[in-house]
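J.: sequence and predicted structure, then a few things I'm wondering about:
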Amino acid sequence: MKQLIRNNIYIIVCILLINIGMSFVFIRIDFTSNNRYSLSKVSKTIVQNTLDPITVDFYVTENLPQDLKKLAKEFVYLLKEYKSLSNVNFTINIIHPNNEQTRQKAIEAGIQPLLIEISERDLEKIQNIFMGAIFRIGNKQSVIPFINHNTPLEYEITRLLKQSTDTLKPRVGFIKGHREASLGQMPQLINELSHLTDISVIDLFNTHELERYNVLCIIDPKDVYSPYEKEQIDKYLREGGRLFIALNHAVGQINESQNNGFINWTGIEDILEEKGLKIQYDFVVDNNCGTITVNQQNGFMNYQSSVSFPYLPIITNFSKHTITHGLNALLLPFASSIQQVKTNSTYIFTPLATTSSISGRQQAPIFFNLQKQWTRRDFNSPHNIVAALLTNEDNNSAIVAITDADFLINDVGIFAHPLRTDNINFAINSIEWLADNSGLIKLRNKFTTFATLEPIDDYAKNFLKYFNFLLPIILTLGYAGIRFRFNRNKRINRSRPGYID
């Protein structure tokens, strides 16, 4: 008896010691197929190489809806995982902005309050909530202004840590002088790109040290490049340079006076064709497409309606490459197809994005018939390449080319509009891969999501209801029957002469 008591005391003491020890160590096991809740190798390396103390002030409103409460809890768990790997003092402060002073402090630091609609006891109410974080790394301060289900948490945290440790950022040059898109027309792209790179605007006539730039970007040129400028670009590539090219090769004009499409040749097409990538003089059309608003008439009534417009293909087919990792869909207004051609060049051609199986091509110039009834015969050329990569192992140069530039342009003034997240991600992934200096590409599309139940029919619901109700009863009765039979046999055996239990 004493031995039993002693063993129980040992077990209790061991359990207490394990629980006390685990309160100082953060460990969780990730069983998800895509390692959603595990830190990537690049995140582990960056947090372990951060030498300055880290303090995170997480401003989060109390009594959040259940889905946001889960997200806030996941953000804290993720921070604890970073803390467990860090070699410096890593402090996590959870702050509930319950008073005006705390709320004002959060807003001044850059945390953005969000208005959300909350259902509470059959009542709908609008509430201002805070869910953002301030990172202080050494003497630098950065902010995640708000966190929602579309926020790639690991990417944002690792990006902020990397910003604090990087002393030299890759240099990215945007070429000007041919009426290219200005930086002001691409605020989403520039905002994302500025976190990890130094951005400059350059003129090929006045810049002679192009090798200083890790990547050169050519976005939406409208005028022709001179032979001297094309030679400058070729020289840059021969010395191992890297290009990101987005051309509005096919131009569509839709307004009250004209509905036509034509080709705008800039000379960049010649540089690409010499290296094995030919941009065709056509417009791709796709059954998987965006919509436009057109005026329609029904009797004496005029009204506007949205109609599918195959010249605005939505691209969902991507090759397995780091650049396209995690992308879901790109919207490419008025894109042209790309063809691989044989040349004496040593560049290797790799498709990155293609149209769907129900797509086609139309030779330019064309007239847009907004009332056209599209049939399957109009989509007789499937899987057209619209984005491709050229790599040269001899000099380590590379080019990413996509046959649309409007997918990156927000525009300005009354014409400004937000872009799809994947549109920006494709460009950022391309430039970061070309700069070869980040390792964050795979994290940008790693979101925290929570499993949901698939909808089921009434038959399955009834089956599961009765199954859940009857199964415990059947198991209990079955176990009772087995125990009854076992005890009865035991009594019978004990009644026999000479039986020893």
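T.: Everything's here; your move.

J.: going forward, measure contacts and count neighbours with C-alpha atoms only.
T.: Noted.

J.: give me the nearest residue to residue 311, chain neighbours excluded.
T.: residue 285 (4.8 Å; Cα to Cα, 6 or more residues apart in numbering).

J.: hang on, isn't that neighbour packed against residue 361?
T.: Yes: Residue 285 is within contact range of residue 361, at 5.8 Å (criterion: Cα atoms under 8 Å).

J.: of the two, which one has the most company?
T.: residue 285 (31 against 22; other Cα atoms under 10 Å).

J.: am I right that that one is in a helix?
T.: No: going by DSSP: H, G, I helix; E, B strand; the rest coil, the assignment for residue 285 is strand, not a helix.

J.: and it, what is it in contact with?
T.: Applying Cα atoms under 8 Å, 6 or more residues apart in numbering to residue 285 gives the contacts 310-313, 359-362, 379.

J.: if we go to 6 Å?
T.: 310-311, 359-361 (Cα atoms under 6 Å, 6 or more residues apart in numbering).

J.: want to throw those residues into JSON lines with distance to residue 408 and secondary structure?
T.: Below are those laid out as JSON lines (distance: Cα to Cα, whole Å; DSSP: H, G, I helix; E, B strand; the rest coil):
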{"residue": "310", "distance to residue 408": "19", "secondary structure": "strand"}
{"residue": "311", "distance to residue 408": "17", "secondary structure": "strand"}
{"residue": "359", "distance to residue 408": "23", "secondary structure": "strand"}
{"residue": "360", "distance to residue 408": "23", "secondary structure": "strand"}
{"residue": "361", "distance to residue 408": "23", "secondary structure": "strand"}
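
J.: what about versus this one:
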Amino acid sequence: MKKTYTSFILVLIVLIIVNIAARSIYKRFDLTKDNRYTVSADTEKILKQAYKPIVIDVFLDGELPSEFRKLKLETGQFLEELAALHPNLKYDFLNPIEDATPAETEQITAQLLSNGVKGAVATIQEGGKSTNVTVFPYALILYDGKTTAVPLLKTVARATAEERVNSSIQQLEYQFADGLRKASLEKDKTVAFLRDSDELSDVRIGDFIGSVNEYYNTRPFGIEFLTTNDTIAPQQVLEVMNKFDLIIDPKPTAPYSETKKYLLDQYLMQGGKMLLAVDPIVMENDSLSNEQRKAYPLPRKLNLDDMLFRYGLRLNNGLVKDLKHAPLALATGQGRNTQYEAYAWPYYPISKTSKDTSATAQFITKNLEDVKFEYTGSIDTLKNGIRKTILLSTSDKAKELTLPTVVSLNEIGKEVVIESYNKSNLPLAVLAEGSFTSAYKNRVKPVDLNNPTDEGKEAAIVLIADGDVLKNQVLRGEPQELGFDIRTGQLYGNKEFLMNTINYLLDDTGLIKLRNKDIQVPFLDSKKVIDEKFKWQFINTVLPLLIVAGFGFVFMWLRKRKYQA
């Protein structure tokens, strides 16, 4: 008896110690194959820097289609991981229009839209019936009086609802980390947009500027006015340029002066970063608006060739055609009956990767949607000791037309001669990194600078052979989302590619890692579920009862037999 009592006391003491240890020592284990519930070090860093309370409202509740219920489940599990890391993070799932009247629903929808939350119509299929419901696949992060919208449903070209949700689940950590960063962190880097060589107007790159401005400070900047203003010293301008972490030139159309080239060259020699979206071809769709429906593309003279050549890059002004391309939308009908129809248009190459298997290329372009180009040239890379990474290229069925040439809408519908597409993987976007040699080495300098440099520090250039990659469409004077084609409803990956590139150039690689996270989510086959519904209902409800009844029968029979004996 005394031994039993002692054992009981020991067990009780052990249980108390285990409970105390469990309260003070906390550890979660992720046993999934793809580590989907393991929060990355970059996200943890953002959470640690966000020291104030965080409130997250997720608008995924109520009656939802099956794929959205899966997204809700995964979102809840991920937020649980975030809450385990941040003691002051609270989250809740809610349906913003639950029990609301039509008038209240309209008012709530407008209020959510003002915060960046857009509603979408989804279909619930159950028992052979379809019901349309409005869903808001967003979360709102409230931090320090600031509200940030987090989109949870990713748009994927030509994808089923399940594929979209699967892609969205892959992006969950990135979307929340991105939202937390926007809400809690101060901008510490500055990006300059050059506005002095007849570049794209602010409204034509409004969404791109806005996207960059969410992460970094943005400033318009000009260099060309130096050639007409004697009161400004080039040295002072260069000193201002050196304060920028990145300089972007969005589709210049006027030739560079030697002064501008030299200042950009010396900026690069000081370790600067540049993104040049240069259009080597003069060609716009407006040129096709004539009776002949023809246009004659010409080379664009930008006075850049010698500078780029010294850096190991060359812009080709041949017009690229590709069998892998985006459509061109043309109007049919008149007046109120006007509609747009999409036609194959090989002058709009699309690309989301290249044959470059380097880690850098894969890092920037992994999981991209197709990036759309319009009337683009191509790029040659030259050997000069600078590291070149081909980020995007054409398909293996492309060709390059020598200028001048003719582009005609009459080509639409004609039989394609596949054999003529005999070029493959023409580079469209190239990253060059290394210690560059000045384009003005052993040359007469256009202006005097203090201590000019011929051999530079580690620097980087991204050259894109089409300025329209940065261009958004405009509707009623408002810039639309970059990459979205109003007339076809297609969303391309232009913005994601550009933001990945900018993040890389500014050594902000944590966000790219999160974008590239791979998670595979299994989904039920809805047709198989309907076909086998009765079988699984029987297995899950009737069969367990039959098993219990069988055990009961056997038990009673054995007991009766025992007492009869």
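T.: Looks like it arrived, so ask away. Source: prediction; values computed, not measured.

J.: quick TM-score on the pair, please.
T.: The TM-score (TM-score structural alignment, normalised by the length of the first structure) is 0.77; 444 aligned residues with a Cα RMSD of 3.8 Å.

J.: returning to that earlier point: which position in the second structure aligns with the residue nearest to residue 311 of the first structure?
T.: Under the alignment (TM-score structural alignment), residue 285 of the first structure maps onto residue 321 of the second structure.

J.: buried residues in the biggest helix by length in the first structure?
T.: If you go by DSSP state H, the first structure has its longest helix at helix 458-494. For helix 458-494 of the first structure, the neighbour count (16 or more other Cα atoms under 10 Å) marks no residue as buried.

J.: residue 289 of the second structure: how many residues sit nearby?
T.: 12.

J.: do the same with residue 21 of the first structure
T.: As a burial measure, residue 21 of the first structure scores 11 neighbours (other Cα under 10 Å).

J.: within the helices and strands, which one has it?
T.: Secondary structure assignment for residue 21 of the first structure, by DSSP states H and E: helix 2-22.

J.: so where in the second structure does stretch 170-180 of the first structure end up aligned?
T.: Using TM-score structural alignment, stretch 170-180 of the first structure pairs with 189-199 in the second structure.

J.: next, the corresponding residue of the first structure for residue 262 of the second structure: secondary structure please.
T.: Using TM-score structural alignment, the partner of residue 262 of the second structure in the first structure is residue 231. At residue 231 of the first structure the chain is in helix, as set by three-state DSSP.

J.: how near is residue 231 of the first structure to residue 38 of the first structure?
T.: 47 Å (Cα to Cα, to the nearest Å).

J.: compare the two (neighbour count), which wins?
T.: residue 38 (17 against 14).

J.: can you tell me how far the residue most central in space within the second structure sits from residue 274 of the second structure?
T.: Nearest to the mean C-alpha position of the second structure, by Cα atoms, centre = their mean, lies residue 496 at 2.9 Å. Distance of residue 496 of the second structure to residue 274 of the second structure, given as Cα to Cα: 18 Å.

J.: measure how buried residue 124 of the second structure is and give me the count.
T.: 17.

J.: you'd agree it is in a helix?
T.: No: applying three-state DSSP, one finds residue 124 of the second structure to be strand, outside a helix.

J.: and for the match of stretch 170-180 of the first structure, what's in contact with it?
T.: Here stretch 189-199 of the second structure has contacts from 216-222, 224, 244-254, using Cα under 6 Å, 6+ apart.

J.: residue 459 of the second structure contacts residue 272, doesn't it?
T.: Yes: the criterion here is Cα atoms under 6 Å, and residue 459 of the second structure meets it with residue 272 at 5.5 Å.
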